[in-house]
Structure formats: C-alpha cells, structure tokens
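1. Just need the structure, nothing else, for what follows:
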Amino acid sequence: MTDVVVYGATSGGVCAAVAAARAGAPVVLLEPGRHVGGMTSGGLGYTDVGDVRVVRGMAGELRTAIASWYGVAEGHFAGPEPRVAESIYLGWLDEAGVDVRFGAVLAGADVVDGVIGAVVLRDGSRVCGAVYVDASYEGDLLAAAGVPYAVGREDRSLYGERYAGRQELVPGRHTVPPLISPFAGDAAGESGGDVLPQLHDRPLAPVGAGDRGVMSYGYRVCLTQASDRVPFTRRDDYDEAHWELGRRIFDRWRRDGVDVRAGQLLGLERNLPGGKCDGNSIGPFSLSVLDGSAWSYPDAGPDERERLRLHHLHHAQDFLYFLSHDAAVPAAVRDEMLTWGYPADEFVDTDHLPHQLYVREARRMLGEYVLTEHDLLPAPRPQHDAVAMGSYHVDIREVQRTWRWVHEHPKPVGMVFTEGYLSVPVRPYPIPFRSIVPRYADCANLLVPVCLSASHVAFSSVRMEVQYQMLGHAAGLAAAQAASSGRPVQSIDVAVLQEKLRASGQVLAL
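-> Prediction:
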C-alpha cells in the first residue's frame, strides 16, 4: 500500500504526483496510455495562459523549465514542442521518485462507506493507497467511486447563470456563412432529404435550456515546414462524401468574395520552437468535430470511447488531406497546406499524430462547492480556501454544428448553423479547495483537480492546462497531508496547505 495514488498522467496528474512525492509521500502514478503530460505533451503546445501574474507554483516552474531548455527568456515561446514537454515531465517524475505505471487502465474501484480501498485495473491487479487523486480528463475514478457528477450544459435556471444552456444561433467567426444547405441532395436547401455528414441532426433545445451538450473534441496537430516533414496522405478509408459540407462552405466564400487563407483555418504560424506550429481549431470548418459525437463520450464504455477517438483522429487526418488536395479548396489554400506536414521527430510512435484526444470537458464532479459563473462574473468572488487562481476567459468552444428551417421568401430554406461558441473576459479569480474535493458523504479520500466541481460555464474558464497544473499542485500537497494525518481530505488544515503553496510560489490572491 502506498500513500497517494494518482490516476491519469495529465498535466494535473503529473503535478499532483510530483508535489505529493516532494512532500515526502510515496506515490504511484497510473496512466492508461503510454505517455505523460496529457494535452501539454499531446499537441496543445501553444499554451493558453490568461493573466501571467497568477501562473506560478508548478505551472510557473514548467514555464521556467521550458525557457531553460531552449535558453530563452521565460514566456519567449508560447509553449514547448510536445516531445520537450514530455521530457521535462518525465524528468520531474524521475527526480521525485514517483512510481509511474503505464497501460494502467481503470476497471473499477473498491469503496466501503465512502472510502476508496483500491483501484482495480483492467488486467485484474489492484493498487491500494491512503488517498487518491483523479487527474483524468474524463473523471473515471470519481465515477467508479460513486461520486456524483454532471455532464454538459445545465439549464440557466439551475444556478441562475446568464451564459448557461443552449446558445443563440448568432453570426461570428466560428459559425458557417449563411445559406449553406444541410441536405445531401439539395444544395438549395429547399426540399429536404438526407442530412449531410458532419452535422448533428437532432432537435435543438430551447435557448438557455440544458441539453448535456459538451464542447467539441478534436486533435491539436503539430505541423512543420521543415524539409523532412511527413506529408499529408489519403487514408484507405477516406470518404469523399464526408467533405461535401466543406466544399459548400468554400463555394459560398468564393461567391461572397471572401479571400480565405489556410492560416485562417488552422492558425498556421511558427508559434512553437523549431519552426513548428500548433494547429488549432479556428473558424467554422476545422479540426473540431461538431457532429455531436462527443456528447456520448464522457459516459461511454472503453470500446465506444475507442471508436469515438478514432472518429476524431481520422477527421484530423482527412481534414488536412482535404485542405491540401481537394479541387473545391481554393488553390491558394491547397498550395499553402502543401508546404506543411507532420514533424518527423514528434509523436514517432503514433504515426506523427498526437497521442491525446483533446477532451475539452467530460464529467464534472458535484463536490463540496460548485464553482459557477457568479464566482467569476461580473467580479471575482472571494474564497477563504483558495488554492489557485484562474484567469483565462470563459471559453466555450462550439458544441454542435446543426441546421434549422429559416423562413425565407417564398418558402422556408434549410440552413446550417454552428452553435455554442462563447467568449467572455474575466478578471483573475480564486479557485477554492472545496471545488476539488467531493462532499464528505460521497467520498473521504479522493481529490479531483481536473474534473473539478464547477458548472459548465465556470469550467470553460478553469479548463486550461496551466490551471490544471496549479490545481494538481494543490491536490498533490493536500493528498500528502491527508495521508500523513489520517484525516479525510475535507478535514485537512487548509491554512497549512495554503502556506505550503505560497512557499512554493503559488499565487492565491492579487
């Protein structure tokens, strides 16, 4: 039996494991895959920071380590190359003496009277600890322990949040241009029929209503223009019909006189060291998969999750091939895309595509305190038990690409819409310890720094990697304290925790 068991070697999981080990606790880090770092080493090289003044503690330590690796000033690069991020994290884990176990896929948990006794892995083995940290993007351990959770958008009435629930269908950079027909055999959108691929063909909930819709998932791809780049190729199962929506969007832009560049679709700029690029989901047609398939992912079983992961991976591969080869894509876009490819030295064991699906949100624990929009907006709400600070704007990425009838003369016309995107600035706000622990009645020895207790709106601000790093730091120190004292995690001395966090650079207030 060990003191602390961390499930999920995401950024939050690595920081939790290292922080607990540095505090003197024996730690086991269980990772179902073969890599550490989650999205930080899995394609999201361009780091969304918010207010850099609050990005300290282990998040600041990572920024310093990146600068030292490249011999530049802190913040000179927006983030590291994926392989460098993983190398730094592996060095931390080794130096701290963390027992890292790969291929450790969760099958269940032994729980008696609200206390986890062991996690059970798919190979039948059991790992026992005094305190557990669920640092997975999915919240699988908290669910296995019977801790209640929420998934997707809540109704505005639940917490009285202005920005909750289904959003208005409004124009913007992330929605499609007008008059795009959703019907496969009817480009005019008048007669109906089969709906195109890449649409979420289901009735829309009323504006403001909860619908359990989660932000779209996708893959953030690392690209390069280096001479040894790996070119975009056509998969054997590439489906021409799957990209008809893209052809219609490009045709609409052409008729409207819109000059489209590849960089507007992927953010193609050398924003990483080594002349590399973190390809992002920008605009209405992107790496994000908007057909609603992500909605079922949080509660899906292993086989269905793997099917969904491959669906998203193949979308990324085929999207890059489509942009660089399809005749309906403007020649300028195709030509620019052909100057890019996958870096030969990144993701070498996964065919140069990232090892991590970008799960923007999955489960969210219903813990001691639910962080909501009111804690962020219009002004930060004080928290006596703050253990980190968030500062990134409310960033709800597109939830679905759907369609509806629009009443145009002389008869209704079917049009495609992208729904859900929202961006609202916030000031730096404290995140309470109570939001990373379950309610005492639900579980007494679990901390959750990633799928923390927050509403959909509040979570959309917290969900950035630097904030997971800071919350993982706090969870690791709290786990070590709970293990050494024998107390439930809800009953540790938070003042002592805060003192230790401040001593290691964490900012708890401005």
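
2. C-alpha only now, for contacts and for neighbours.
-> Fine.

3. quick one: the residue nearest to L44 when sequence neighbours are not counted from A388, how far?
-> Nearest-residue entry for L44: R220, 5.9 Å, with adjacent residues in sequence omitted and distances by CA to CA, 6 or more residues apart in numbering. R220 sits at a distance of 26 Å from A388 (criterion: CA to CA, to the nearest Å).

4. I'd say D110 and A145 touch.
-> Yes - with contacts counted by CA atoms under 8 Å, D110 reaches A145, the gap being 7.5 Å.

5. could you pull out the strands for the stretch 1-150 of the chain?
-> 2-7, 27-31, 99-102, 106-112, 115-121, 126-127, 129-134, 149-151 (DSSP state E, counting those that start in this stretch).

6. center of the chain, which residue is that?
-> Closest residue to the average C-alpha location of the chain: R360 at 2.8 Å, with CA atoms, centre = their mean.

7. ok, that residue - contacts?
-> Counting by CA atoms under 8 Å, 6 or more residues apart in numbering, R360 makes contact with 215-217, 463.

8. And this one, please, so the two structures can be compared:
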Amino acid sequence: MNAYVTEPARHTPVLGEWEVVVLGGGPSGLAAATAAARAGRSTLLVEKSGYLGGAGTGGGLSTFCGMYSNVHGEHVLTVRGHATELLERIDRLGGLRAPHLSFSDRIQAQAYDIPAYRSAADDQVLAAGAQLLYHAFAVGAVVEGSTVDGVVVESKSGRGILRGQVFIDCSGDGDLLAWTGTSHHKADPHGEMLFPSTMFRINAVDGERAGPAWKTLPRMMDEAVAAGRPRFPRRGAIVRPQRDDLEWRANATQLRNADGSAVDGTDVWQLTHGEVQGRTQAQEVFGFIRENVPGFERAYIVDIGPEIGIRETRRLLGKYVLTEEDVRSCARFEDSIGLNGWPVEAHVDGDLDIRWPYGEDPLGYNELPYRMLVPESGPANLLVAGRCASMTHGGQSAARVAGPCFAMGQAAGTAAHLALEKHGVVAEVDTALLRVHLESEGACLSLL
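-> The predicted model follows:
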C-alpha cells in the first residue's frame, strides 16, 4: 500500500552563490573544481562524504586505472595535467606505489595509500582556490526556464540551496541530470548494468612467500569450484599488493539481488542489501585465500570499503555518445579533451570480461570528445563528467575508471570557465580554445 504525507510549504534558505558548482568529489569532480578555480572562477565542490576520491577512497578501490595506455606495446602515462599533479602530491606523502601490470600484463595500473589520496585531494582543491562542502547530500534541483539555478542539499545543518551559474554533475549516478530532466539513459539491472563490488584490504601478508598470487589465485579458485566447492561470487578475483607488500587489496565480490539482477546504486533498499552481501562475500573469499594461498596464513582483513563500489547507473545522452566501437577502434575526435587507454572491463554475471582494442598493434587509446559532456537536451548551463557522462554501456565499461574521469573533469571545469564568457551556455564553448587551455595546464589530448 502506498501512502503519502503532504509536507507544509517552507522557505528554504540560500546558503551561498558561486560561479561554478560541482556535485560529487570523485576523480571527475575534484578535477573539475580544481580547473574552474584555477581559471579564477568562484567554485564550490559538494560531496556527500567527509572526503574526496569517490570509489577510490569511499569504495576502498585503492588503485588508479586508466592513467596509462599501452601504445604499440609501450606503457605511456596518457592522463596528465591536474591528475599527474595529484599523483605527485600523493607521492610526497609516501602513498604511491610504482605502476604494475594488470590483465595478462597488457596494461598498467597504480596502487596508492587511501589516506594519502584523501589528504592530497583536499590540498589540491583548496590550493586551487575552490571551496569544499562536505557532508551535504544533494536531494534536488531548482530549474528556472532553460537553466539550473540551484542544487538542494540536506545536511546536519538542515536543508538549503546552493546557487550557481554553471553546474557540473560529477555525482556518478547522474543525480543532477535526472532532477533537471536532462536527457539520459538508465542501465537495466537485468543484463545491461555492470555489477557492483565491495573492495577489501588484507594485512600481515608475507609478500615474499605470496609471490605473484594475483596469477595463481584465479586458477586455484577455478580448481576448487571444479572439485565441488560452491561457486564464488565471481570468477577472476583480483589481488595485488599495496604500497607495501604486507598489505594487499582484493577485488573479488559481485553484488546481486535475489532475482540475479545487479544491485542498483539508485535504490536505497538494494544498496542496503548490497552492503551486507558485500561484507559477507568479502569474508567468504578471504577465508579461502587465507587457507589456500601461501603467505596469507597470518593475514587478516584490515578494512572493508565503507561504501559499495557502484560502476554504472544513469548515463547522459549527450551531443555525442561514446561507444564500445570507439574504444576498441581507438577513435579520434577533433574536439578531444583527453584520452582513455583502459580496455572494456565488463563485470558481467559471475565473471569479468576484458575486451581489448582491435588489431595486433593498436594505437592503444581512444580520444574523449567534449560533446560527451554536453547534454543533447536539458539545461543550457549543465555539464556532466565522470562515469555518468554520455556513453553506451560498452563505452562506459572502459571510460568509467579514474584516468579518463580525471580528464573529463579537468575539461568540464575549464569549459565551465569558458562558458561563463558565453552567458553560461556550455554548448557554445569554443572547443579549439578549450583545447588550448587544457594543453596549457598539461593535459594530453593526443600523442599523434
């Protein structure tokens, strides 16, 4: 039975006004806020948690994927600019490990210390001149005609409105684009939506005895299932050492509902179910690791990600929709604002499916067009960056990781600055000028 309560009308206070308001403090959001503020715009970054980093901190991910590309067999750092400055800040705090090879040694990723990332992200955004608002949960939008006028937030201080001139949705779930009626697509949990995971970290590992356990563990799990053990949450568990060999991270869970569908990150009941299920799965998989993998006999779980790692929910329908074909054919665009070198990483039911660029000697990366940040229909002053940008399911399975999200965020923040010179209309940004600005800030837009 559905029941409703009519709440009394109320006057909601305006908490402030900025030229640029960024919703969400993951890689795209912190990069967007940094770029807009460095360009001289008054900027507010709004985050529901008490720290930045998104899934990379709150989800316990602890690895940057998509920073490097395999270019004709050479591993090249292709996401640069503000992202590489962030890596340097993390490194100065002693929190960065040298890049390592992943997925049959075909692509590089980079592990980091989560507390160092949180501190470095604070420093970078604040040093740029942006303002942070933590513990503010966005719940709605104020739309006036063809523009967004404000974001409605709830917090311990109550309800309030954050007004702005240009807004950037980096929420991951596309919350702002949904509230404003912006054109978008919602992934279908019954087959299309990528399955979420709960990350966990393991301490007291004997790294010397463990050796390359990331290569042997998947085979051991397959053999155990073949011998009659109940199936694991998914095949292809990923384990890797962190900053020090005594601590390892594990990406080995897969969260689903009773009907087999992927847990939907926009449904609070499913999120609750997923949190409990993820912790249960983490303990189950870790038990197998401790009992069977050399070097883990004295190990224990030191941390389980505070939040589920959501991979896919809403996606913008933009001026351009990045496709899996674009990723695998290493597409180029005249309005490129950054690069993605990560393969299609599809977290399908019970497994992990990696799909690489076509050919024997591929270029190894695709360019990201500015148009994938610009709505096809919706408010004129709204940009969307990160995993909720304009991509198909297959395209998003690659470009949702940290590296391309950093690139999209820096571009969105810079474009917001340029849009303010065009009455806030993001579709009127001169992409040639945008590219000049990005390159002047160290971004890599092409290697050709």
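
9. quick one: TM-score?
-> Overlay of the two chains. TM-score (TM-score structural alignment, normalised by the length of the second structure): 0.78; 389 aligned residues with a CA RMSD of 3.1 Å.

10. for the contacts of R360 of the first structure, which one is nearest G476 of the first structure?
-> Distance to G476 of the first structure across those (CA to CA) is lowest for R463, with 18.1 Å.

11. need the contact list for that closest one.
-> 360-361, 450.

12. let's see it at 10 Å
-> For R463 of the first structure, the contact set (CA atoms under 10 Å, 6 or more residues apart in numbering) comprises 137, 360-361, 390, 392, 394-396, 450-452.

13. What remains of those residues once you look at the second structure?
-> Retained in the second structure: 137, 360-361, 390, 392, 394-395, 450-452, out of the contacts of R463 of the first structure (criterion both residues aligned by TM-score structural alignment, their matches' CA atoms under 10 Å).

14. picking that back up, ok, and the contacts of R360 of the first structure in the second structure?
-> Compared against the second structure with both residues aligned by TM-score structural alignment, their matches' CA atoms under 8 Å, the contacts of R360 of the first structure retain 215-217, 463.

15. returning to that earlier point: got CSV for the contacts of R360 of the first structure, with secondary structure and distance to R434 of the first structure too?
-> CSV is the format used below for the contacts of R360 of the first structure (DSSP: H, G, I helix; E, B strand; the rest coil; distance: CA to CA, whole Å):
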residue, secondary structure, distance to R434 of the first structure
M215, coil, 25
S216, coil, 28
Y217, strand, 28
R463, coil, 17
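
16. Pipe the residues you listed into CSV and attach distance to A316 of the first structure per row.
-> Shown next, in CSV, are those (distance: CA to CA, whole Å):
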residue, distance to A316 of the first structure
M215, 17
S216, 13
Y217, 11
R463, 22
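
17. Can you select the buried ones from those residues in ChimeraX?
-> Paste this into ChimeraX to select the buried members of those, with burial taken from 16 or more other CA atoms under 10 Å:
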select :215,216,217,463
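
18. returning to that earlier point: so which of the kept ones among the contacts of R360 of the first structure is the closest to Q383 of the first structure?
-> Set against Q383 of the first structure, the nearest of those by CA to CA is R463 (18.9 Å).

19. Distance-wise, check whichever residue in the second structure pairs up with the closest one relative to V425 of the second structure.
-> Under the alignment (TM-score structural alignment), R463 of the first structure pairs with R400 in the second structure. Counting by CA to CA, the gap from R400 of the second structure to V425 of the second structure is 25 Å.

20. try L434 of the second structure
-> 14 Å.

21. Pretty sure A483 of the first structure sits against M1.
-> No - applying CA atoms under 10 Å, one finds A483 of the first structure not in contact with M1, separated by 11.6 Å.
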